[in-house]
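Chemist: Below are the sequence and a predicted model; questions follow.
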Amino acid sequence: MSGEKILVIDDDLNILEVIRMRLKAWGYYVIVARNGEEAKSALSATSFNLVIIDLRLSEENGIELMEGIIRYHPNIPVIILTAHGSIESAVEAMRKGAYSYITKPFHNEDLSLHIKNALEKHYLTKEIEHLRSQLDEQHKFKHIIGKDKRMQEILDRVSMIAKTDCIVSVYGESGTGKELIARAIHYNSDRLKYPFVAINCGTVPEETLEEELFGHIRGHKDAHEKKEGLFIQADGGTIFLDEIGTISSSLQTKLLEVLQEGVIKPVGGTKSMKTNVRVIVASNTDMQKAVNDGTFRKDLFYKIHVVPIYIPPLRERRDDIPLLATYFLTGFCKVLKKDIIGFTPAAIQRMILYDWPGNVRELQNKIEHAIITTNKNIIATEDIFTSANILKNTFNSYKDAKERFEREYIENLLKISKGNISTASKMAKRYRADIYKLIKKYNLNPENYKNGLTKANTGRMWT
């Protein structure tokens, strides 16, 4: 390191000069001050990386001056200079925020080491703050792209529940952004300074999932060290359990105990440990059906199903596809250093018509692949889709096309009639029983349309 700015405060001109010369020889930029007033003036004019201050100033208290510096410049490390007889005071200064102390007279090697370590701490602190600010920015709501009314309603709901500690269940097909919603809840909550820990329960073998969640004691299965589970790692923050519906019945029982009692018991252990975490779960399967089938505990379902959030698949919010595509294009071009201006109209039209079975994740992957492989300044249809994909999604099966038409027809009918079945049957010139049959077939709730709202999917879980 060289060129870092260091402020040295001492009322002994000889010591000031010695330190100034040594630091300058090591490549540092040095400003000296003989008292608090000169130090404050220097701090207001220059951004320092380190302050070195003598504990015993003739006309003022070095600890009080240090406390004032730390109060207004909390990220600048402070090294205390002290005589052998004042070590207790130096220790007190460290308790009040000093980084370290060094006794006079000091060796050049000791002074150099203290400075290097303090500067390293300063840069690590700055890097952590930078990463945190990037992370906070990444998880602000404005980075969840979508003008679809249902997505806006989801963000409104997330905004309301973020500051609470309620358990949240996020439902949606794979690739719809369930973890993104969970992170938005965490990073807009009072727990944002604590960890966000995520695990996909469906990808961890059943026999090791319990240890991953709750840890194990030393000696369990000949383990030489104890293992901290994710609930302990997330203490104070949030744990996100994806694919909650895949966990075994025995683990469901233990998870219910954790949620009810707020304590965990490591595998192989006998002592319970308190944990303070917010729990967010997610599933891409019909949890109510799992309860009805007896594969998921009813009491656990009601425990986690406090605030459900349903994310619509991308094919049901097609107006968002061009927005998301442009968002991914901008981000990947910046990372990959590509100068691509956009998409051809035909490419946009094809993306809107495509069903996106992998949802937003699939769209993101296709845009990234197109940017990597193209040598043009505009993305065309063939850059995003293979001929097989185009053919497959241009010609759906008769059954799929019929069901899509039926669903869109009944949804539009309910919107126009505001959920009134009698009005809907008259408009469609069909019997009420026929309308009810279609409503049941597509798991729609007429109540969601009574105010003209488009909440077609808030009454169902994704399968």
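Modeler: Cool, the structure landed.
Chemist: all contacts plus neighbour counts: C-alpha atoms, from now on.
Modeler: Fine.
Chemist: Determine the three-state secondary structure at Asn451.
Modeler: With DSSP: H, G, I helix; E, B strand; the rest coil as the basis, Asn451 sits in coil.
Chemist: Oh, that last question was meant for Ser174, not what I typed.
Modeler: Three-state assignment for Ser174 (three-state DSSP): coil.
Chemist: so it touches Asn284, yeah?
Modeler: Yes. Applying CA atoms under 8 Å, one finds Ser174 in contact with Asn284, separated by 6.2 Å.
Chemist: Contacts only, for Asp355.
Modeler: Taking CA atoms under 8 Å, 6 or more residues apart in numbering, we find Asp355 in contact with Leu314, Arg315, Asn393.
Chemist: Can you point out the buried residues in stretch 357-366?
Modeler: Going by neighbour count (16 or more other CA atoms under 10 Å), the buried part of stretch 357-366 is Pro357, Gly358, Asn359, Val360, Glu362, Leu363, Gln364, Lys366.
Chemist: what's the closest of these to Ile239?
Modeler: Nearest to Ile239 among the buried residues of stretch 357-366 is Val360, at 23.0 Å by CA to CA.
Chemist: before we go on, here's another structure to hold up against the first:
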Amino acid sequence: MPSILVIDDDVSICQTLELYLEEEGYIVDTAQTGTEGLNKYVQKPADVVILDIRLPDVDGFAVLEDLREENENVKVIMITAFHDMETTINAMKGGAFDYIHKPVNVDELDMAIKKALKSQEMEKKIEGLLTEPSRSFRVGDIIGTGNEMREIFKTIGTVSQSRTTVLIQGESGTGKELIAKVIHHNTSPDEPFIAVNCSAIVETLLESELFGHEKGSFTGAIARKLGKFELARYGTVFLDEISEMSINLQAKLLRVLQEMEFERVGGKDKVKVNARIMTATNKDLKTMVNEGKFRDDLYYRLNIVAIIIPPLRTRRQDIPPLIDYLLTKINLDLHKKIIGVSDEMMEIFMQYHWPGNIRELENLLVRACVVAKGQVLGKSDFPELGKDETASIMKGARADLDETAAIFKPSEPGKLLTLDEVEERYIRKVIKETDKNKGEICEVLGISRPTFERKLEKYSITFERD
């Protein structure tokens, strides 16, 4: 049977996890300090280690480092009560297999353990697997507490250990360039980060910007000019709005990715590319490929690792901390002392649809801080959110009510729905509108997991999330 070592200073958590995991068929040992846990692992290595970050005698990251020195392929699932991005990225980059927040959701933990054991089983079949050592690093300012953002933080930590291409997708204003900068900072912080907006430069100039040109290659080329790929050295070239690049340039970019070299405009010498290439778009590249507007071979080259940033309207729980963070930043820039927004304004923010996402939120706050007469921003400080926006909010609220009412709408006029029909529709609605796993959905529905499984089978509902 697989063995698990739980290292946590909270005795009740150790006992609870020990009872649960033993019932699941695992051999479990526990330790209340980092030193005790390390000693137990050295004496008898466990298949999976569940490690708390905050320990009384030593930092959890130090324990993680020591465990990896003992066995570089050890599967460590880190747990913590702190929901900050930097800790999450540190854990993943330091070599943790997964990262779970307290209070521990047993369904999430069970899924992580099974993934760790499966990964370990596959690794035993592969010889020579190398893991890059952890490094110290700093991260950018990304606010996010939901499941989607936590997964993005994990992905950032993982891709920061390599130099593979990354495709960042999301609506305008969601922070695609910020994500790219964080990855760059965690990979090659001392090298240049060069951003190029592909939609802002005409094709002929864009080619020269990317690849450079030789003297006399075209009218006005009075001297050799180095392109962005050369200037970036071993850093990052970030191609924003890659969907706007012409088919002709797409072919040349594909060659760069395949051969890691290029020729300057008007030149014959091969120039080696050492920079990492990251791209971003607010369009669906897969659809563009199907429509013949984007090269499929380039798409697959760029889409090795994809990060999809959710729009602000789907992560409303992040709006209050985003406002706190942005106001702190704005106060420093404008030498203001704004302490927050009124309850009325916060309610409007929480209901607003945010078509411009975080960029729109920041711009609204900046303008409000400039004209504000008090330390709390009220409705009068946001004239932009006027009647049109209020009407839009009310329209959205009515749409929500209409959608909820649709659950009880009979399929035939004059016919009432059965309880089973209402139940099926509601379960489908909860699954569709949330990103929660089975355990969390059971909490929303107020039913046990076995009951939920039976209802999925009863109504023939497909559920792919664990």
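Modeler: Nice, thanks for sending it over. Predicted model only: the values in this text are computed from it and were never measured.
Chemist: hang on, the earlier thing: among the buried residues of stretch 357-366 of the first structure, name the ones in helices.
Modeler: The helices, defined by DSSP state H, take in Asn359, Val360, Glu362, Leu363, Gln364, Lys366 from these.
Chemist: Could you dump these into CSV and include distance to Lys140 of the first structure?
Modeler: Formatted as CSV, these follow (distance: CA to CA, whole Å):
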residue, distance to Lys140 of the first structure
Asn359, 21
Val360, 18
Glu362, 22
Leu363, 21
Gln364, 19
Lys366, 25
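Chemist: Per the alignment, Tyr300 of the second structure pairs with which residue of the first structure?
Modeler: Aligning on TM-score structural alignment places Tyr300 of the second structure opposite Tyr302 in the first structure.
Chemist: packing partners for the helix ranked longest in the first structure?
Modeler: Counting residues, the longest helix found in the first structure (DSSP H) is helix 108-138. Counting contacts by 3 or more CA pairs under 8 Å, 6 or more residues apart in numbering; DSSP states H and E, helix 108-138 of the first structure is packed against strand 50-54, strand 78-83, strand 100-104.
Chemist: how far does the second one sit from the chain's center?
Modeler: Going by CA atoms, centre = their mean, to the nearest Å, the spacing between the C-alpha centre of strand 78-83 of the first structure and its chain's C-alpha centre is 40 Å.
Chemist: Over to stretch 179-190 of the first structure?
Modeler: How far stretch 179-190 of the first structure lies from its chain's middle: 6 Å, per CA atoms, centre = their mean.
Chemist: Outside of that stretch itself, list whatever touches it.
Modeler: Stretch 179-190 of the first structure is touched from outside by 136, 139-141, 144, 158-159, 161-164, 170, 192, 196, 237-238, 240, 242, 280, with contacts defined as CA under 8 Å, 6+ apart.
Chemist: so where does the most centrally placed residue in the first structure fall, helix or strand?
Modeler: In the first structure, the residue lying closest to the centroid (CA atoms, centre = their mean) is Arg183, at 3.6 Å. Assigned by DSSP states H and E, Arg183 of the first structure belongs to helix 178-187.
Chemist: What residues in the second structure pair up with that helix?
Modeler: The aligned range for helix 178-187 of the first structure is 176-185, by TM-score structural alignment.
Chemist: Now the matching stretch on the first structure. Mean distance?
Modeler: Here stretch 176-185 of the second structure, set against the first structure after superposition, deviates by a mean of 0.3 Å using mean CA distance after the TM-score superposition for the first structure.
Chemist: So for that stretch, what gets flagged as buried?
Modeler: For stretch 176-185 of the second structure, a neighbour-count test (16+ other CA under 10 Å) marks Lys176, Glu177, Ile179, Ala180, Lys181, Val182, Ile183, His184, His185 as buried.
Chemist: biggest separation within those, which pair?
Modeler: Maximum pairwise distance among these (CA to CA): 14.4 Å, between Lys176 and His185.
Chemist: Now do the helices in the stretch 201-350 of the first structure.
Modeler: Using DSSP state H, counting those that start in this stretch, the helices found in the stretch 201-350 of the first structure span residues 206-214, 230-233, 249-261, 287-293, 298-304, 321-336, 345-353.
Chemist: of all the ones you listed, which gets the most neighbours per residue?
Modeler: Across the helices of the stretch 201-350 of the first structure, averaging neighbours per residue (mean count of other CA atoms under 10 Å) puts helix 230-233 on top, at a mean of 22.
Chemist: What range does that one cover in the second structure?
Modeler: Aligned using TM-score structural alignment, helix 230-233 of the first structure spans residues 228-231 in the second structure.
Chemist: what's the nearest residue to Ser425 of the first structure once chain neighbours are set aside in contact with, if anything?
Modeler: Setting aside the residues directly before and after it, Ser425 of the first structure is nearest to Arg432 in space (CA to CA, 6 or more residues apart in numbering), at 5.4 Å. Shown in contact with Arg432 of the first structure (CA under 8 Å, 6+ apart): Ile421, Ser422, Ser425.
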